[in-house]
Structure formats: C-alpha cells, structure tokens
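Engineer: The following comprises the amino acid sequence and a computationally predicted model.
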Amino acid sequence: MYLNCHTYYSLRYGTLKPKELLTLAAQKNCKVLALTDINNTSACLDFVRMAPNYDIKPVLGIDFRNGADQQFVLLAKNNKGYHNMNSYLSSFLHKPHSIIPERPRLIDDSYVIYPFEKGKDYSLGTNEYLGVSQKQLNSLKFSKHIFNKDRLVLLHTVSFQNKKGFNTHRLLRAIDNNTLLSKLPTSEQGNETDQFLSIEDIQIIYSDFPRLLENTTQLLNECHIKFNFSVTKPKNQRTYSNNEALDFRFLKKLTYQGLSYRYENVDKKIYSRISKELAIIKEKGFVSYFLINWKILKYARSKGFFYVGRGSGANSIIAYLLRITDVDPVELDLYFERFINLYRQNPPDFDIDFSWADRDDITRFMFKQFKNTALITVYNTFKFKASVRELGKVFGLPKSEIDALTKGKFNLNQLDNLSQLVIKYSQYIQGFPNYLGIHAGGVLISEQPIHRYCATFMPPKGFATTQIDMVAAEDIGLYKFDILSQRGLGKIKDTVEIIRKNHPLQKPIDIHNIKRFKEDKRIKYLLKNAKAIGCFYVESPAMRMLLKKLQVDNYLGLVAASSVIRPGVAKSGMMREYILRYRHPERRKDAHPVLLHIMPETFGVMVYQEDVIKVAHHFGGLTLGEADMLRRGMSGKFRSRDEFLKVKQQFFDNCKASGKPDAVTGDIWRQIESFAGYAFAKGHSASYAVESYQSLFLKAYYPLEYMVATLNNGGGFYSRELYVHETKMHGGIIQAPCINRSGDLTTITGRTIYLGFSFLRSLENETTEKILMDRAHYGPYKSLDDFIDRLSISVEQLAILIKINAFRFTGRNKRELLWNAYLQTSKIPKEAHIPTLFYSKKVSYKTPELKSTELENAFDEYELLGFPLCNPFNLLANPTKNSLRANQLLHYKNRVITIEGYLVATKNTATSNGKLMHFGTFLDRNGNFIDTVHFPPIAAKFPFKGKGIYAITGKVTEEFECVTIEVISMYHQAIIEDPRYSENPKKPAV
C-alpha cells in the first residue's frame, strides 16, 4: 500500500532513519514497502539488506521533485529498472540547475506514478499510473478517471512518524530554503498527514475505492529487487585484460621482474613468500585489483609523481615487487594474514598517497582508463553546533544569542521557549544527513555500471560520485581504491626540485634509496634528539617527546613509535608501559606470558592492528576470519552490527571454555577495545616511516631547501611562523617579500630566502599575477615610479607592498614612498599598462623628511604577515633579566622556576572526569622548545590569551630525559606600544 516512503536521505525533508521506517512498517503489519527518497538512492542498498529482518519485501524507487514540488514517482520493476532509474536521475544530477520535467522519457522495466492533480489530463502509457492521495478522493469522485480504474493507485506519502517529526520536517525545509520558519511557504513543505498509517486505517479511508487498493497491491507485487549481500567475490572490475588466466600470468611475470629492483640476493624465504601470496591472490580473485593499482602507479611514475603506498597493503611482498609500496615485508616480518587471508571476502586495501598537486591528474587517468568508475560519497551530517546555528537563524534569534548557545554558555532551564526549542531540535537532528560530500580518497572501479547500485551526482570537482557511502558499497561487494593526498609528498617533491636549482652541480638525489637512509648518521642524530621540525609525522610535540623518551635512532624503532603514538595505545595505558619495557628489559617479565609469546617484538604490548588479530586468534581462540571481523568492527564501521557482537561473545566464551580467568580475559578485552579503533597496521606504520626517513634525509642535508618547500606546501603541524623560525635556526637569511626578487611562493638563492607574495594576507591574487606577468615581460622594476607606470593596481594594494618594504631596493624610506604613492595614484586602478616609447615627464613632489624605524617595520610585519621577522622577545614592553633557557631546565629538576616562552602550539584535552586541561609548546629566547602541562585548576585560572610571550612559573619534571614544566601560574607579557600610533614611541630594542 505504500508507494512513496521517505527516509532522512530525502535530504532536508524526511526525518525517518531507514531502520525506523522498517520498524514502523513492521508494527503496522506492512509486508511490502517501497522506498522512494527524493532525488536520492543513498538508503536503497541498506534498505534491501535490512528488510528481510522485518519480514518485509522491499521495493525501490525514486521520488522525482524540483525542490518540494513532486513531479512523479518511479518504481523499479526489477534490478534492470532500478539501473535505468538511477541513470535517469543521474542525468539531472550531473548538470547544475537541471529542471526535472513533468513527464519522464520511457524508462524500461519501471512504473511511473503521477500525482493525481498533475497527471489527470495525461494520456497514460502501459506503465503509467495516477496516484491518488487521501485529500484527492473527493476530486476523484467527479473525475473522468473514475471510469479508468485500472490506472489508479494509492499515493500516500510517508515522510515522518508523528507531530514532532512534522515539526522537524518544517525546520529542515526552512534550513533548506534559508528562511525564517514563520515565512516558510506551504508549497515548500509536506502535509502533516504524511505519516505511516496502518493497513486497517488505509482500508477504511479508501473503502469507497477498493480497486485503488487492489491496483496498488498488484503493482507492488510485480516489483522484485534482489541484491546478493553474501558476497563471495568482489564486484570490482573482474579482469585487467579481459582474461583471468592471462591476468595471473602477467601478475606473476611482473612479480619476478621486480626482484632485481628490490633485492640484491634472493633467498628461499623470499621465493616461498611469493608463491604463498600468488596462490592466495589467485584463489581469492584479487589479481585484477593488484594489476589495476600497478597500472595507476606506473602512470604516476611516468609523470614523475611522488607517491606512498601504505595501509595493510604494505604487508604484501607482491605489492612491494610491483612498486605499489616501498616497505619490505620480509625485512619487517609483516603479518600477511592482516592483508589477505582465506577467510577474508573483501579485497586487499591499498592506500596510495600522492602530492595534493598531483592527485586530480591521477583521478582523471582512472576515469579515462577504466570504464565504470566513480568517486564515493560521504554523508555530511548535522553536527550539534552547526544545527544550533542553523535553527537559531530559522527561529530568528539574534547572532549574540546563537553564539552563546553554540558555546554552551547557558542554563537550559533559564532559556526562553525559542532557545529551548533550538537546543531540543538541534539534539534531535544531530546525525541526520545534511548533504552529500566526497570521500577523502575513495574511488570505485566496478565490473558492472555503477548505476546498477545507485545514482551518481556531479560535484564541482567534476567526477561522477556515488550516492552510497563506502560501507553500503562494501556490503554489496564494491571495494574502493584509496587515492589520497598529503602535503608531505609535495614537500619532498618540491625540495628535490629546489635542490636541483639551488645546487646545479649537485648529483641528482635518489630519494627512494631508503636502505642508505636507514644507516645515515645524521638521520639517526635527528631522530634520537627529536630535531625533526617539518618532517612528516615526527614533528608534533607528542611525537617529539616520544622519540626522546624512546631514544629511537633506527627504522624499526620509528615504525613502532609511529603506531605507539596513536590514541589507542595511550588510552589503553600501554604507551607508558611500552616505553618502560623498551628502556628497561627487566620489566618485560611483567607481561602476560601468552601476550609476550604472541608479541615478543613489542614486549607483549599491542602496538599494531595485526596484534588485535593475533591476540584474538591465539588468546581468544577465534578463527583468523573472526579475528579480522573483530578488528574491522572495532574500527567503527560495524561496531553495532550483529556479526561483530556475535564474535565478541565468542571471544569471551572461548576464553571461559579454555579456563582463562574472567579478570584476565576482561583486562585483555579492555586493552583490545581501547586500542583497536585507533591502531595502525604495521605495514601502514612502516610506510609512514619510509616517508619520514625521506623527509629526515632532506632536512639533515638540505635544511634550507626543505624548509622552503615546507612553507610552499602549507607548512605542517605548526604555523608558518614556526617554520620561518626553524629556517633561521638553520642559518637561513629571511627576507620580506621583494618586488623584484619574490614570486608567489617562497624562493631561495644560496642561503637567502625571499618570502612569497602569498604570505601577504591582504594582497590579492590578481595583484600578484599582474606583478609576476609584467616582470616576466618587461624585466625588474627600477623605481616606485616605474612600478606605478607599468602596473594598474589600487593604492590600497600598493600600500601593502610598500609597508612590507617590498621597494627597499630603491633605498628610500617607506613613509616617503607611501606619500609618493598616494600623490601619484588614485583609489581606482588605471587601465592596464600599454608599453610606449615615450613617457610624460613626472611631476616632482617634495615630501617632508620622514623616517621609519625597525620597530615600525616589525609591527607592519605583524599586520601583514601575521608575525614579525625579528625575535619577538625584542618587542616586550618591559624586558626582564630572566636568563633561564630551555637547555638549562634539566638542572632544575623538581624545583619551581620561572621562564619566558613564546607560544607556538597548544593541545586541549580532557581528564577522565571531563575537566579541561592543556599541553603547551613554547620557544625560549634562543629558539629552543619549552613543553608545559596545565592541569585543570591551573588551566581554568590561567588560560591562554592568544599568541605572544608568557612568563611561566612551574615545577620542572623529567621522565626519560624529557623535560616538562607543570605550570603553577602563567602571565601574558605586554609588548611595546605600536609606534605607528604612539605619540612618544620607545626606542626599539630590535
């Protein structure tokens, strides 16, 4: 009876979760149900998968609408019809501002249902019907269609459950229309009666029209949709060459060809590993998956793109020999069964990182090379704060009240009615899908057309994107290729190019010579002393302190550290235990004997995802397949699924049956549970470590070039100011942007580094483009007058360049230059420069004698760059005589000291009882790091007050030669008054 049912995937319209819709249907004794979300098929596969659990036959369709205006409903007669409907909907979603027509073209294997008022004058085809709603029954009695009973069906829309659902629906429609709720047109919302009625209620309402009920039942009975969720083989592109046997021979050939590139000496262990992997890859039908990745990366190498293959794929020697990854699984004894095992149905998982500048080209290649390709969507949901802001606008609350609500600065019982409603409904819609986005890197390459499974839309990125997410895709056997981007690779690539230009006589660098890097003494020094600012994954304060505590100076140690730093290990309490067992071998005997036997390399501490599988298998008695399901479930994908809960119970049952004490089993489970959701696969950590070594090599031997590349790729963990500081620490001579020497990006010649125009926060891109284009055509600028003659930019943009001292090559004071600029230019830009042989004589303006100081320069830099180029301690209003420095703190262990620090970074966290605390990172006067911890009472009493210099008083603590100050008090130090606005500026200390 239900031909038109919506879930909350009818975005900003429906309010029912798919499960709620099915639950309601089951409660109303409904046996057949059609899901017809508005212009959307996101819920379809999940709906079909879950429907049998509710003893309901699923029917799939689409409600085609322009906004809230319903044009028609399409129902799929079968899977072919569903495919055709998806293709038809996609034809509109791929074009911006497409209007859906009132009548569709002929869609094979589908049924069309028109709203009665729209279709009553149509000459209906054999697959077309008129849908009659409850409020249209009276009209039907007097319509000619009363005699055409075969073409009439019941069209009762279901969009919400009750009055609260209807109110929520209206709020969502107001958000969608960006209007006040009081001004929401009735045409933009559904009817309050669009709720789930029982079969009995429907039979009473339509009792005068039994034929409608018969036709509706018959129409639903003719619809059959079926998908196989018991996936035995993936539905990804099945073959690479259209011949499975040929594919396998080609994979085998590529594998053995790769031996000479990867190994100097090949032993039986390597050959044995190859044979084992090839056999399993063939048996599981994963050959094409490897070959497709090989093809993509072969193209990347042909274009000179840097990439890193990571994830559990690094556990495979085949991936290593095909150059998909750069991690040797034999050297690291990587657990292949984490990657592929005979119990695992889904294909192996390769995460391929490219430079952010190269990824789109790789994506274009994939769409061009492989027929059935699409990006994967993500469901961007309503978050609480965003919901409060949206609903606050809908209810017409002033901005100040909305800001207070989003910050949680309220007592619910003291709020007025409107504010209480905002909070109530914000909590209700939290987690509702808001709009469809694009997965960070997921790409599907399917054997069959994507539209067999869902519709696609076309985001601004320009690549067709599915309406289902990765979980729904995996349920049906479609597994993603991960094509990701990160700026770390951009830094490495750009550094190599900068070195080539700045050191033309230098031999080309083989950045892939990881074996050499592993033995390099300079890299060992940087690691052991945590001097890795700017280097991939090892520069954060937490990683810097961990490296110091572990005294890591080798590759395997870094691999472990890359995973130990993850929240799961810290949360389980095992990070500290790992450090203790690493540094004090006698503590290793405290480990549970079974765990120590399972994980001797990490002293009985779970560090990698593989460890979850090992412990679940050897300690909990689960099969490898069950153990991997447990591991996947704990990653968050399937935690609520029945399959996961059954495996969890099996773990406890097995432990009990084998006589393990409940307390021990419970403790091991808690370690698994707190750890698994955040852990890295060992191969993933190993891949990260490879990239860390590449960046460490460049930092060790070419620090200035590497820091320039870091600045040009958006920095890293810290702000750009810190990387400018780090460049100075390595002897770089930092220059403010210069009209004749700077580009858009930062440049280096020898040791002199000119910041790019992109550093100037208010300088428009158009201005930069004009400067660079003109300079390329007509050469350097000779003077300010020459610049003004040649370029048409506004006086405001010119003032920015003068204030940052970009015309310092003229030798003229910048205040004098500003006077000349204002006298010679208008606020309205001139026409574009046209070169001429003759110039009119310039009027000579006599300006008063003006001076600017270095202190004024520093404040101009603050304004335009966001930080001064001088030492910030020189700007203190009241310089102190405090001589304590970071490298002296170890001598003051357990003593209370006061030290001055320039704030670099903060990390906010919460204690076990939910109270806010902080970790701080500062620089001392010499540019060395100070690390602080601010426990909740101190965090509340002495909060951070933005960037600047603080006087920090606290107790010096030391753990494993790592020094931290437990803050007792902290005061923000005043800087000197801005001399640009001061009548009596102080003498600068700069």
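Structural biologist: Done, it's in. Numbers count the residues shown, from 1 in each chain.

Engineer: C-alpha from now on. contacts and neighbour counts both.
Structural biologist: Fine.

Engineer: SS state for the residue lying closest to residue 797 once chain neighbours are set aside?
Structural biologist: Nearest non-adjacent residue to residue 797, counting by CA to CA, 6 or more residues apart in numbering: residue 763, 6.3 Å away. Judged by DSSP: H, G, I helix; E, B strand; the rest coil, the three-state class of residue 763 is coil.

Engineer: just checking, residue 720 touches residue 712?
Structural biologist: No: Residue 720 lies out of contact with residue 712 (CA atoms under 8 Å); the separation is 9.6 Å.

Engineer: Nearest residue to residue 684 in space, ignoring adjacent ones along the chain?
Structural biologist: residue 311 (4.2 Å).

Engineer: what's around the one you found, how many residues?
Structural biologist: The number of residues packed near residue 311 is 24, by other CA atoms under 10 Å.

Engineer: so what's it up against?
Structural biologist: 349-351, 680-681, 683-685, 687 (CA atoms under 8 Å, 6 or more residues apart in numbering).

Engineer: what about versus this one:
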Amino acid sequence: MFLNNHSYYSLRYGTMAEQELLALAKDNGCNILPLTDINNTSGCLNFIRRAPEYDIKPIVGIDFRNNNKQCYVCLAINNEGFLELNNFLSRHLHAELPFPDEAPQFQYTITIYPFKRLKALNKTTFLESEYIGVGLDDINQLKFSKLNTLKDKLVFLHTVSFRHQKDFNIHRLLRAIDTNVLLSKLPKEQQGNLSDKMIALSEVELELAEVPHILKNTQKVLECCTIQFDFSSTRKNQNLSKLYDSKEQDFEALKSLCNKGLPKRYDDVSETIKRRLDKELNLIKKQDYVSFFLINWKIIQYAKSKGYYYVGRGSGANSIVAYLLEITDVDPIELDLYFERFMNLYRTTPPDFDIDFSTWDREDITHFIFETFGANGQAALLGAYVTFKHSGAVRELGKVFGLPKYEIDKLSSGKFNYNQLDELSRLVLRYAKYLDGRPNYISIHAAGILISEKPIHYFSATNMPPKGFPTVQFDMHIAEDVGLYKFDILGQRGLGKIKDAIAIIKENKPEVTLPNIHNAKPFFVDERINAMIEQAECIGCFYVESPAMRMLLKKIGVNDYLTLVAASSIIRPGVAKSGMMREYILRHKNPERRKLAHPVLWDIMPDTYGVMVYQEDVIKVAHHYAGLDLGEADVLRRGMSGKYRSREEFLAVKEKFISNCRKRGEEDAVIFEVWRQIESFAGYAFAKGHSASYAVESYQSLFLKCYHPLEYMVATVNNGGGFYRTELYLHEAKKLGGVLHAPCVNKSNIETIIRGVDIYLGFQHLQGFEKRNMLALLQARVYGKFTSLNNFMERVPMSIEQLDILIRVDAFRSLKKDKRTLLWEAYYKCNHIVVDELQPQLFTLGTKEFTLPEFTITNLETAFDELELLNFTLHNVFLLLEKSPTNKLITRDLKYYKNKIITIYGYLITAKNTRTHKGDRMHFGTFLDQEGQWLDTVHFPPVAKRYPFRGKGIYRITGKVVEEFNFLSVEVIKQERMPYVSDPRFDMTYNRKETPQMT
C-alpha cells in the first residue's frame, strides 16, 4: 500500500538502509514495496537483490523534488521504465536543471502527483499512466475537490522515511547538515513530517473505509509494476559483449593477436607456451571474457599510438594472453605464474586488470574510452559512497548544535572525559555514533570505468561531477552483483617520472641512445642495477624507496628480479604482520631453516621456501593442502580480498578446510597455524603477477637512476616526488653530483631543469609566487635575458610583494647585485612609480640610482629566506642549529656500537605511526645524519608516549644500536628536537642596516 518509501540513499534525508526498510515492510505485512529515493537510484539494485530474502516483490522509482519540494513520484512499470526514469533524472542532474512542474509523457512509467501539488498546477486531465496521490490528511479536502470525481485516478500516497522518533531526530540533523544551518533554524519546508512512518495496513484500511476505490487503485498500480535483474551466480556478463560483428569474430581476432604476439615475446615458442595459450583462450571463450581482453587491448593500442607509458597489473598479469597482447609486461612462463589465480571455471568475475598511466596521460585515456565506447550511453565512471566517519560526524553535528569550535575540536579528537561533558556534547557523540558508516554523498571510484552492453541508465541514473564524465550512483560491489565488471584506469606519478626522465635525458645528453624502456629483461641481469637494489639505493624509484622497503631490501639482500618480485608482496601488511615476512627472510638466508617447511607447503611453494607470500598461494594451499575444490578456494580468495561481503560461505569453507586437513591426518596445531596465515592475508597481499608488474616498473626506474641519475631526479621532482618531500630528492641529486641552484630569472623555468650537472629549481617551488607571473616572466624572456632590475620591471610588471619573493630567493643573482641592494631599489621604485601588472610600460622611465653601503649577506640569512620561500633550504640544514652538535657520530659509525647506547643527531625525514598487537602507538623514524646518510629509528610505546615527534627539524637522539639481518637501527630511549638559531633577518644585533643615500 505504500508507494513512496525512502532509504538512506535519499542522501541527507532518509535514515534506513535498504534491508531495514524491507524488514519494516515485512513486519507490517507488505508483500510489495517500491523504493523511491529522492532524486537518486543508488539503493535500487541492492534493494531488488535483497527483497526476495523478505518475501517482498520489489518495485523501483524516484521521488522527484526541487529543493525538497515534491513534484511527483514515479514508479517504473518494468526495466524499460527504470531506463526512462534514469534518463530523465540524469539529464537534469547533469545540467543542474530543476524538474518541470509536470513529468514528461513516459511510456513505461507511472507518475503520481501529490494532491496538494495539483492545486497549484491547476491540472485536471491525466494520461492513462498518471495518478493523483492522496494522503490521510487529504481525505477531507478531497471531498470538496472536483478531482474527487476522477475515482480511477486516486491512489494512496503516504511517504515512509522513518521508523520512530529517533529516526526523525536523525533526519532533522541530516537536513540541518545539508542546508548548513543551526538545528534551531532549520526551516519546516526542509524537513519531512514525524508522521512519515509506516502505518499498520489495518489502520490505513480503516482511515480509507469511505473511499475503498483508492486502496483498490493503489493495489492495481503496485501489481502492474515489476523489475528484473539477475543476481545469481550464473548471471550473464553485462559488459560490452563484442567489439566486432559477432562473438565468433571477436574470438578469431583475439587468437590472431596472440599468434602475432608470440614471436615478439618469445624467441623459441615451446610446447609449454602453446599449451598455456590454448588453455587460456579456451577458458576465456567459455567464460565469455573475450571482449574484456579486446577492450583492454584497444585501450593499450591507443596509449601506444600516443607514446604513453603504462603498466598493466592485477591478477590479469598472470595471463599469457595479456602478455602477448602487451597489456602487461610480465611473462607468466618465466615466473611460473599460477593460472588458476588468473582464471578458473569457478570464478564468477573477470580477471583484474589495473592499468596505470602517468597522471597527465590518464585523462586523455579516459576521454578515449568514453568517445570509443560511450557514444550510446554505454560508459560511465564507477561511483563510490563517502560515508560519515565518527570524527567528521562529530564536527558536522557540533556545528548544527551550535557548539564553539574549541569544543568541537575536543570532541572530534576524542581527548575528553565523558563524565565531564554537558548534555549537549553527549548528544553530539550519541548521534555521531548513529551516523557513523551511513552514506553522506556519492563520489567517484578511484579508477573504475564501466562499459556495458545495455545503456548505463538501464542500471542507474548518473551524476556529472567536475571531471566531466557521467558517474553511476552505485559502487563496485553492486556493479559486480549485477554483472558489470570495471576497467581500472589509474594515474601514477612513477610513470610520469619515467616518461619525463627520458625526455630530459634526450635534451641534456643528446649523444645518448637509450634502450627500449619497455623491454625490462636486460635490466634484470644488470649488475650495477642489482647492486643498487642490494644496497637499497633506490630513492625516487617506484615502490622500492620507502623506509620499510629500503629496510627489507637490505635485510633480504635483494639482488635479482625474482627476489624483488617476492619482496614487493612480502612488504604488504598481510605477510608482514603474520610473521611470514620474518620467516621468509630466515629461510632465504639460511638453507638449513628451509627444512622446517611443511613438506606439502614446500612442494606447493618452492620458490618462496614454503612460505605464503602471494594471493594465489592461498588458492594453492586450499586446493592442494586442504583438498578444497577451486570454487571453494576462490571463496577464500574473495574473502581475503575485502570485496566479498557475505561471511557465511567463507565460514563454511573454513570449517571444510579444517575438516579435510584432519581427515588427512594433520595435527590441529599445524592446521590452525596455516589457517592463521591465510586469514592474515585479508586484503593485504598481491597476486604474483601484480608483484611482478611492480618489479618491472621498479627496474625501469632503477635503470634510469643508475645510468642517468641527475636527469631522473629532476623528473622525480617535476612529478611531485614520491614517498618523500621535494627537498629529499634534491638532497639525493646533490649526493649524486648535481649542483643545486635557487630559481633564476634568466635560467629557470616553471618546472625544475638541468643543464649538464647544474640543476635550477623551477618557479613552481616558490611559495606564494603566482602562476600568471611565472608565465609572464617566461614570455618576456623569449626576447632576451633580463639585464637589470629596471629592465625586468619594465618587461614583467608585477606587485612589489611578488617581486620581493624573487629578490629574496636571489633569483636576480645573475645581475651581479646582492639581494639587499635590489630590495632597496625595488621598494623605492615601486613607491614612486605606479605599476600596472596587466600593462607593460611603453617607454623606459628614468629612475634615480642609489649610493648604497656594501652589504654582507650570510649563508644563514639565505638559508632562512629559502626556508620561508621554498619550504626547505639548499644549504646544510645543520647550519640552522642554535648550538652545534655535541658530537659528530654518523650512521656509518653505528657498526662499531652494536648493542651500545649512543647519542646521534638526525634531521627528520618521515615518521611512520603504527600500533602494537595490544593497540599501543609506536613509531618508526627516518632521519638524515650530519653527513646526509640514512638513520633509522624505532620508538616503542613508552618512548613514543614520553618523547613524541614535534614536527620537522633536527633531533638529538639517544638510543641503543641494534642489528637484524645486517640492518642497523637505533632503538630510541630519548629524543628532543633541537632549537634553531634566531632568525638573523629580524635580529638587529646580528645585522645593522644602514640608510642609503640617493644621488
């Protein structure tokens, strides 16, 4: 009987999840229920999927509203009607247009106009599919309305948004958040009514006893609507089904492309390769994933035609078909990649292909996808729900309750005594708990693009976010449930570094001939590159530069490709926290230790010494060790990936895993230890092909750094760095022989450039220097270098504040005048000449020259100017200390102090916060010593609490030198940040300025 029902996907309005709404309907005896969220279809597919669990026939529609003013409620008669509604809603959302007073003449949709609304519309005639919605409070007015004569058009329209008073309270808070007003100031027209609750059917029948035709019409409307989507495990793949005229042609094209790729990838096409290829092709065809591979291939072909660099990874990297199509550069034969991780008959989803492009190229790739596949509305970005988090909800609620900022900050931080809070603050915390995890607004999935056989609006309406691509109103889980599988197109700075480094090398070293960077196999056996990896000299290189990875490379002693592939997965939390990282290192270094491996596990995973390292190891162990079939093993894979939401099937497989192992005579201690390792993988391990893809890109970047280090570091800086701040990459360039220069008006560009070994910082690094002035400077310099400050000011008009930045960073040093002299001149001239930043001077104006004293500018003053303007200094940072270090101990001396207490000075680079198994906070610190070498520290909970990090700076560290697997670090006992010297620019005793005389 209820035609208008809201879930919490009526964003910042509704309060119930889809299943909560269904449960409410079942409790009230409903066997048919529409979901009609406000201007939104996010919940529709999951509502349809879950409705059979409650013995309810689902119907979907939309409650169309302009600024919370209800226009009409529409119900889809069938799937075509849902398409109509999604088309209509999307057009208005994309263009940000209000909905018209009257709905269009839908062909497969029922439109219900609220009785109160019709008074204003003066609408008296209705199409066959149009109805008048009457609420309980409309009955008396209806008796005196001429609409009462249209008995066949009257239906019961009662809105259901809440279950009880608490829901209504939450609703009002959500409306206040949405309209950005105090709760006490929330207008009535922006709220629903407390009566918008589900009423017992007996009460409805009693209230409408005098107008039984209304209930009869309502039932008729409900019964004529139906909606069908297949959510079964045998559901049809809803992705674009073919690229050519038929699926047979698609398959022949795929086979032909693979055969063309064989001689390119393999000098000797062995029987093993042929068998693997045939096996994959047959299964790809059987699983109906041919077009999935061809679409990825087409994307790659476009990227190659544009000269874009890319990396294909994910479980699809385990595929020889992907390797032959050049979607990936990982050879599954060489690495013995496990076929069943990539695909098996029990797998219900296509393999994962994550294709990385440089951040700059990704947008064009996305445009290509939409132009090629989205012409008929068949492409869209995948949505993602941004939910309320407790801290954010506290902030939002604090504002609508009118709490002062300091009180909101305290509540949000969690640093308070609950017993000392007033009732209002407790109310904020109580309702923040209710909001936690509920949808706030729809955003965009980080990488997913959908390409469907049917129009995307068959499944959902779309929003049009600032990116300019339509975006569906559901997330990846719902997409997979209905048979839509995403294509992952990601942006990655590492590829931008590689692309830019090659361009910089060609410009700075035109005599150099570079090898084909896409063919990484020669790099795998390059002794110089492998020596770099072994010493962890990988700063700036993709995936191998972080402190944790640097530590792991040294502990293992990685010096070849296959071990780097393993390290790329071992570093993941699942392997590291389960203890398997340590066990792998022990077995890698000590052959005797390998004898401890379980014989079956050793046989399954000999390359990792019987230690589970990769995602497919879980499938192998489940299948070969526990005797599960591949379908059951795939349940474990999905369960550990974090994408699989139902725990029932997962727990059933766990029970069978244990039962099978017991039947095989395994001891419980061994069984539960193996299972513990499997569980630790939850979402935190790579497929081997994925790790191998990462290792390939690591070797590509390592090659460039090894043989062209300065050019590579410049490319790294220009691509936003990586794990560390810009200053660390400049420090690395300096260590590698580069000569660093502050920005220069006659030599620098917007980005950092290199000439020989001279590296000139780009203007983009100057804090507060405007982009328009960078462009104006470069445009003026086309006509020749700047010869004086006057010459610059005439050619590049800018405010004194902007000019001050350039002078203080010493960007005019090529003019052979010190910056203090230039500041005197600049301020005098700007005070006496009106500067129009938009209009260059037509004629040169004479200006007075100054007779100035000779100024002395110290390195310390320059360092402070650089700190202010660049956020770092090009000088030795230890120059800034108020007191020089009391000792000169450096990292390379630590080997002489093993297990001894030392004091050492370090400049903080980064600190990783983590927690122990007990939940206590601890830190891992990364510093540079006085020589500029790495210093690694461990801060256990008592020390972390007593001596916290206090921001960027130089610390005096006291601690014990410890060694593990030849890796030295300091277990901190005490640390303090050392004070910097007073800023000499503002210290009159340090620097007395003399007043210049004018001539």
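Structural biologist: Sure, I can see it. This structure is a prediction, so every number in the text was calculated from the model and none was measured.

Engineer: of residue 720 and residue 712 of structure 1, who's got more company?
Structural biologist: Applying other CA under 10 Å to residue 720 of structure 1 and residue 712 shows that residue 712 carries more neighbours, namely 23 against 19.

Engineer: what do we get in structure 2 for that one?
Structural biologist: Alignment note: residue 712 of structure 1 maps to residue 718 in structure 2; criterion TM-score structural alignment.

Engineer: now do residue 906 of structure 1
Structural biologist: With TM-score structural alignment as the criterion, residue 906 of structure 1 matches residue 911.

Engineer: Tell me how far its match lies from residue 548 of structure 2.
Structural biologist: Separation of residue 911 of structure 2 from residue 548 of structure 2 (CA to CA, to the nearest Å): 11 Å.

Engineer: more crowded one of these two?
Structural biologist: residue 911 (18 against 14).

Engineer: Which secondary structure state does the more buried one sit in?
Structural biologist: Assignment for residue 911 of structure 2 (three-state DSSP): strand.

Engineer: Just to check, it is in contact with residue 935?
Structural biologist: No: the criterion here is CA under 8 Å, and residue 911 of structure 2 misses it with residue 935 at 11.8 Å.

Engineer: what about residue 73 of structure 1, helix or strand, and which?
Structural biologist: Element membership for residue 73 of structure 1 (DSSP states H and E) is strand 69-76.

Engineer: Just want the angle from the helix or strand that that strand is followed by to strand 69-76.
Structural biologist: Next helix or strand after strand 69-76 of structure 1 toward the C-terminus (DSSP H and E): helix 79-93. On the basis of axes from the mean of the first three to the mean of the last three CA atoms, to 10 degrees, helix 79-93 of structure 1 is oriented at 150 degrees to strand 69-76.

Engineer: Could you list the residues in contact with the next helix-or-strand element following helix 79-93 of structure 1?
Structural biologist: Remark: after helix 79-93 of structure 1, the chain's next helix or strand is strand 110-115, criterion DSSP H and E. Identification of contacts with strand 110-115 of structure 1 by CA under 8 Å, 6+ apart yields 70-78, 81-82, 85, 127-132, 155.

Engineer: still on that earlier bit, need the contact list for the residue nearest to residue 797 of structure 1.
Structural biologist: Residue 763 of structure 1 neighbours (CA under 8 Å, 6+ apart): 757, 797, 800.

Engineer: Which position in structure 2 pairs with the first one?
Structural biologist: Read it as residue 757 of structure 1. Under the alignment (TM-score structural alignment), residue 757 of structure 1 maps onto residue 763.

Engineer: One more: the second one?
Structural biologist: For residue 797 of structure 1, the aligned residue in structure 2 is residue 802 (criterion: TM-score structural alignment).

Engineer: Please name the residues that touch its match.
Structural biologist: Per CA under 8 Å, 6+ apart, neighbours of residue 802 of structure 2: 768-770.
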